[in-house]
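> quick one, what's the 3D model for this:
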Amino acid sequence: MKAVVCHRGELSVQEMPAPVPGRGQVLITVERCGICGSDLHARAHADQLADSAAAVGYHSAMRPADQVVLGHEIVGTVAGYGPGARRKWKLGTRVVGLPIVQDGASEAGVRMVGFDKDAIGGYAEQVVLQESFTFEVPERLDADIAAFTEPLSVALHAVRRGSVQKKQPAYVIGCGPIGLAVILILKAAGVRTVIASDYSARRRDLAIDCGADVVVDPALEDPLTAAPYHGPLASMPELLSFAFDAIGKVRRIPGLPWTQLLRAGNRLGVGPAGPVIFECVGVPGILDRLVTAAPLRTRIVVAGVCMEPDTFRPAIAVNKEIDMRFVFGYDPGEFAETLRMLAAGKIDPRPLHTGTVGLEQVAEAFDDLGSPDGHAKILVNPQA
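Got it, this is the predicted structure:
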């Protein structure tokens, strides 16, 4: 079969043996595979990615000298089964799946499809997935839409980790593919005010298409002041003044167990709370800028992958009680729920889909995606 092989940062189409499904696995003929920002990182920063993976116990990630087939946002049709599979679907059934396979030869027992030199990714005519982590695509959902299941699952996980309330403002800093996906999920979740920020006019237009309520060019305007925010969280003196007034009024009521009420309110999240900021840029310095500019009690969800060391000033975050959460991937339930949302029309990812290429054009597509003023998401069609 044909596949796009990454070796020392170069991408080339090569002939290679078709993968053979192992125990409990399913062979997929790939219809579409999205090009992800992590694929771009893997091509240019394989050593850094592998070092990060090793730090959390995964030691099989690709290195620049390895020959690896990238691609993990996969949709395709069932072409065969390995031993011990349940054979849930007829051959030709369209499916999507988590890019993880179980492998007894691996030290961790799993391999990450598209990032492991021994687990062929989706920039190929065929790929192997784990049957138990694979899901049938409803008939009414075409391959171009189903291919967004994986990246939108990442966004769903980020939004859930952000615990955004519908009336709580949400700021999306960076409108690349992950930022745009977060906007789609926020609006699908009913969040009323979504403020998006990006230097690229093209990406700002795409943010509007994805449902952002306010769109900002950060070269001209601070995104955190672009929409009115109500609450005593602009500064510590303002919050303390609010607290003095509130407690003073409560303690005037005879017999009121005000300390118990405060504890109950804290457990329920009642009281002044800042917005939720989704950091989807992943460059050094952005976290410090957000911590410095954010209102008190802001929650920052870090979805951007910064490949370099970075710093921020903890003392500022401490004084503001900033809540910082880092997100990675999704769970199988979120993956399945994203597929259901796509099938029900609750999410429309078509604004993100800005191009489709065959295997021969993958290297050019990687270069094109390096510019923020061109594409958002390019899909690869290995059958083209």
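
> when you work out contacts or count neighbours from here on, use the C-alpha atoms and nothing else.
OK.

> how would you label the residue minimising distance to the centre of the chain: helix, strand or coil?
Closest to where the C-alpha atoms of the chain average out (C-alpha atoms, centre = their mean) is Val154, at 3.4 Å. When the structure is reduced to helix, strand and coil (DSSP: H, G, I helix; E, B strand; the rest coil), Val154 reads as helix.

> how about Asp367?
For Asp367, the reduced secondary structure class is helix; criterion used: three-state DSSP.

> burial measure for it, as a count.
The number of residues packed around Asp367, counting by other C-alpha atoms under 10 Å, is 10.

> the one 10 residues further on now?
Taking other C-alpha under 10 Å as the neighbour definition, Lys377 ends up with a count of 24.

> if I look at it, how far off is Gly80?
Here the criterion is C-alpha to C-alpha, to the nearest Å. By it, Lys377 lies 29 Å from Gly80.

> how many residues are close by Arg340?
When neighbours are counted by other C-alpha under 10 Å, Arg340 registers 16.

> typed the wrong thing, it's His45
Other residues near His45 number 18, with proximity taken as other C-alpha under 10 Å.

> what of Leu290?
By other C-alpha under 10 Å, 18 other residues sit near Leu290.

> what's next to stretch 198-211, contact-wise?
The contact list for stretch 198-211 (C-alpha atoms under 8 Å, 6 or more residues apart in numbering) reads 173-176, 180, 183-184, 187, 196-197, 214-219, 349, 351-352, 372-374, 376.

> chain neighbours aside, what residue packs nearest to the residue nearest to the centre of the chain?
When the adjacent residues along the chain are set aside, Val154 lies closest to Gly329, with 5.1 Å between them (C-alpha to C-alpha, 6 or more residues apart in numbering).

> now the second one, please; I'll put the structures next to each other:
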Amino acid sequence: MRAVVCQHAELGVQDLPEPVPARGQVRIQVTRCGICGSDLHARTGIDDWAEMAAEAGYDRFGRSDQPIVLGHEFCGEVAEHGPGAKGSLPTGTPVVALPLLRNAQGIDTTGLSVHAPGAYAEQMLVQESLMLPVPNGLDPDIAALTEPMAVAWHAVRRGDVGRKDVAIVIGCGPIGLGVILMLKAKGVRTVVASDYSPGRRALATACGADVVVDPAAQSPFAAAPSKGHVQGIPAVLELAVGTTEKLGRLPVGWWHAWRLVDTLGIEPKHPVIFECVGVPGVIDSIIGEAPLFSRVVVVGVCVGADQITPAMAINKEIDLRFVIGYTPLEFRDTLHMLADGKVDPRPLITGKVGLDGVSSAFTALGDPEAHAKILVDPRSSASEPEPVGR
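From the prediction side, this is the model:
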């Protein structure tokens, strides 16, 4: 079979042996695979990821000197069941799967390990227990986005965003756009999006953002409706003193009323901010500009060292949360949100290539004005990204 192999940061199409499913595995014929920002970083920085993962106790990441087939956002069709597989989904069934594969030595991350080749290929292996049928005749272009949209759904759920909260999305690359889509699917009424790229801002609007700003011209925090957000230390001091004075007019001790507020979980109003850039300095800039008590959900992956000013976060009582991936349930629920039409990620898809065009697609994705998400169709002969109507 043909596959795109990455080794020493070089991408090239090679003929590889057809994968043979082991116990509990299924071989699928790949129909689509999305090119993820993680793939772009892995091409040149997978060694850094491997070392970081090893520090956390996981030593099965790929290395740059190994021949790795990237690709973890995929859909395909069942081609062969391995030994011990239930076989409940017959040959030809359209499927998606979580990108994890159980091998004899452990569980590998599909597309980021030499032991679990990814979907930049005509065929690949998936774990049957993590495989789901694609419902409602969902277009493979959309089904392939289950994985990145599940990342966005997990981030939104971890953000604990209410419908009346203000959500601010910093960075409108594919993950930021996915977060916007999922925020609107959850019913959040006010979503502010910020990106330097005019093209990305246009995509943010297409994905449903209510306010879209160029941070070079306006702060997204200034553009966001205040809705009672506490903007500075003098305001929080006034809030403490003023609230105590008001409660003191009640016929009971003010502390009884305050304790009731605590019991009910009532907090000062604050935005929920999603950092979707992953560049050093962004988290610190958000901490510096955000209103007090803001919740910051870090979705962008900054692999290198970064620096923040803890005292500023302390003074503002910033709630900082880091997220990665999704649960199997979130993955399943995302697939059905896509299939039921509750989320439409088509604005993200800006191009398609065949296996021979993956290298050129990596280059094209370096221009935010040209592309957001490029899909790989192993059956296509396109050697350059073919544009997709937005």
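
> just give me the match in the second structure for the residue nearest to the centre of the first structure.
In the second structure, the residue paired with Val154 of the first structure is Val151, using TM-score structural alignment.

> test my guess that its match contacts Ile324.
Yes - under the criterion of C-alpha atoms under 8 Å, Val151 of the second structure makes contact with Ile324 at 7.1 Å.

> list the contacts of the counterpart of Val216 of the first structure in the second structure.
Using TM-score structural alignment to pair residues, one finds that Val216 of the first structure aligns to Val213 in the second structure. Applying C-alpha under 8 Å, 6+ apart, one finds that Val213 of the second structure lies in contact with 192-195, 201, 219-220, 223.

> which of the residues you listed are buried, as a ChimeraX select command?
Here is the ChimeraX command that picks out the buried ones among the contacts of Val213 of the second structure, judged by 16 or more other C-alpha atoms under 10 Å:
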select :192,193,194,195,201,220,223
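
> inside helices: which ones of the contacts of Val213 of the second structure?
201, 220, 223 (DSSP state H).

> ok, now how distant is the match of Val216 of the first structure from Ile175 of the second structure?
From Val213 of the second structure across to Ile175 of the second structure, the span is 17 Å (C-alpha to C-alpha).

> just Thr44 of the second structure next, same as before
Using C-alpha to C-alpha, one gets 20 Å for the distance from Thr44 of the second structure to Ile175 of the second structure.

> surely Tyr326 of the second structure touches Val151?
Yes - with the criterion set as C-alpha under 8 Å, Tyr326 of the second structure and Val151 qualify as a contacting pair; they are 5.6 Å apart.

> for Val20 of the second structure, which non-adjacent residue is spatially closest?
Closest residue in space to Val20 of the second structure, ignoring its immediate chain neighbours: Arg27 at 7.0 Å, by C-alpha to C-alpha, 6+ apart.

> chain center to whichever strand or helix holds that neighbour, what's the gap?
Secondary structure assigned from DSSP states H and E places Arg27 of the second structure in strand 25-34. The gap between the average C-alpha position of strand 25-34 of the second structure and the chain average comes to 21 Å, counting by C-alpha atoms, centre = their mean, to the nearest Å.

> okay, the most far-flung residue of the second structure relative to its centre and Ala257 of the second structure: tell me how far apart.
When distances to the mean C-alpha position of the second structure are computed (C-alpha atoms, centre = their mean), the maximum falls on Pro251, with 51.3 Å. Computed with C-alpha to C-alpha, the distance linking Pro251 of the second structure and Ala257 of the second structure is 10 Å.

> counting contacts, what elements does the strand holding Arg27 of the second structure pack onto?
Strand 25-34 of the second structure makes packing contacts with strand 73-81, strand 123-127, helix 140-143, strand 373-376 when contacts are defined by 3 or more C-alpha pairs under 8 Å, 6 or more residues apart in numbering; DSSP states H and E.

> what's the mean distance for that strand versus the first structure?
In the superposition against the first structure, strand 25-34 of the second structure averages 0.5 Å from its aligned positions (mean C-alpha distance after the TM-score superposition for the first structure).

> neighbouring contacts of the next helix or strand after that strand?
Once the chain leaves strand 25-34 of the second structure, the next helix or strand it forms, by DSSP H and E, is helix 37-55. Judged by C-alpha under 8 Å, 6+ apart, the contacts made with helix 37-55 of the second structure from elsewhere in the structure are 6-10, 59-64, 70-71, 112, 303, 362.

> how about Leu132 of the second structure, what does it touch?
Residues touching Leu132 of the second structure, when contacts are defined by C-alpha under 8 Å, 6+ apart, comprise 95-97, 332.

> could I get the residues you listed as TSV with secondary structure, distance to Ile308 of the second structure and neighbour count?
What follows is those, written out as TSV (DSSP: H, G, I helix; E, B strand; the rest coil; distance: C-alpha to C-alpha, whole Å; neighbours: other C-alpha atoms under 10 Å):
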residue	secondary structure	distance to Ile308 of the second structure	neighbour count
Val95	strand	42	23
Val96	strand	39	29
Ala97	strand	37	27
Arg332	helix	36	20
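
> how about the residues you listed, which pair is most distant?
Across the contacts of Leu132 of the second structure, the two members that end up farthest from each other (C-alpha to C-alpha) are Val95 and Arg332, 11.5 Å apart.

> so where do the helices sit in the second structure?
Here the second structure has its helices, by DSSP H, at 37-55, 140-143, 146-158, 174-185, 198-206, 220-223, 233-247, 254-263, 282-289, 310-316, 328-339, 358-364.

> where in the first structure does the last one fall?
Think helix 358-364 of the second structure. The aligned range for helix 358-364 of the second structure in the first structure is 362-368, by TM-score structural alignment.

> and that stretch against the second structure, how far off on average?
Between stretch 362-368 of the first structure and its aligned stretch in the second structure, the superposed structures give an average distance of 0.4 Å (mean C-alpha distance after the TM-score superposition for the first structure).

> corresponding residue for Glu330 of the second structure in the first structure?
Under TM-score structural alignment, Glu330 of the second structure pairs with Glu334 in the first structure.
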